[in-house]
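Colleague: Need a 3D model of the sequence below.
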Amino acid sequence: GLAVTNRPVGAYRQGLLVSHDEPETGPTVDEERDATNFSYVSWGAIARAMDLRVDTSAANDPRFR
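Modeller: Purely as a prediction, here's the structure:
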């Protein structure tokens, strides 16, 4: 799964994309533990790569549109 926000989150001043993968499998994975990974990516970096504008102003809240 994944989630994204354009709101400042800690050091991610232009937002954050978080992805979560399925449990890892294979001979080196501890069978007693569901090993999963989270990835944290700057939404600002993604927006720049896609030529998108990021607006983190307080008035830019889609819940109130």
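
Colleague: C-alpha only now, for contacts and for neighbours.
Modeller: Fine.

Colleague: And stretch 2-18, end to end?
Modeller: In stretch 2-18, first residue to last residue: 5 Å (CA to CA, to the nearest Å).

Colleague: how about this one, so we can line them up?
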Amino acid sequence: MNKFIAFEGLDACGKTTLSSLYAKEKNSVVHSAVIEEALELRKVIDTYESKESAFLFFY
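Modeller: Model (predicted):
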């Protein structure tokens, strides 16, 4: 039986880290909610000192 597990939480709380470790342990796949086109922009925003800019991007 296939299962779908969703990791939920605030930005930068470890969702990706935990889901990746779990997927590796269970030999399964992780699907990200962040679209490919937004990954570069997310990296740029993460370099800003102001965390408000990241909040506004994801809000």
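
Colleague: Drop the TM-score for these two in here.
Modeller: Comparison of the two superposed chains (TM-score structural alignment, normalised by the length of structure 2) gives a TM-score of 0.32, and 30 aligned residues with a CA RMSD of 3.3 Å.

Colleague: Please enumerate the helices of structure 2.
Modeller: Counting by DSSP state H, structure 2 has helices at residues 15-26, 36-46, 51-58.

Colleague: buried residues in the shortest one?
Modeller: Neighbour-count burial for helix 51-58 of structure 2, counted by 16 or more other CA atoms under 10 Å, picks out residue 54.

Colleague: Which strands and helices lie in contact with it?
Modeller: In terms of contacts (3 or more CA pairs under 8 Å, 6 or more residues apart in numbering; DSSP states H and E), helix 51-58 of structure 2 is packed against helix 36-46.

Colleague: Next, the angle from the helix it packs on to helix 51-58.
Modeller: 170 degrees (axes from the mean of the first three to the mean of the last three CA atoms, to 10 degrees).

Colleague: which secondary structure elements does helix 36-46 of structure 2 contact?
Modeller: helix 51-58.

Colleague: Out of the helices of structure 2, which one sits most buried?
Modeller: helix 15-26 (a mean of 13; mean count of other CA atoms under 10 Å).
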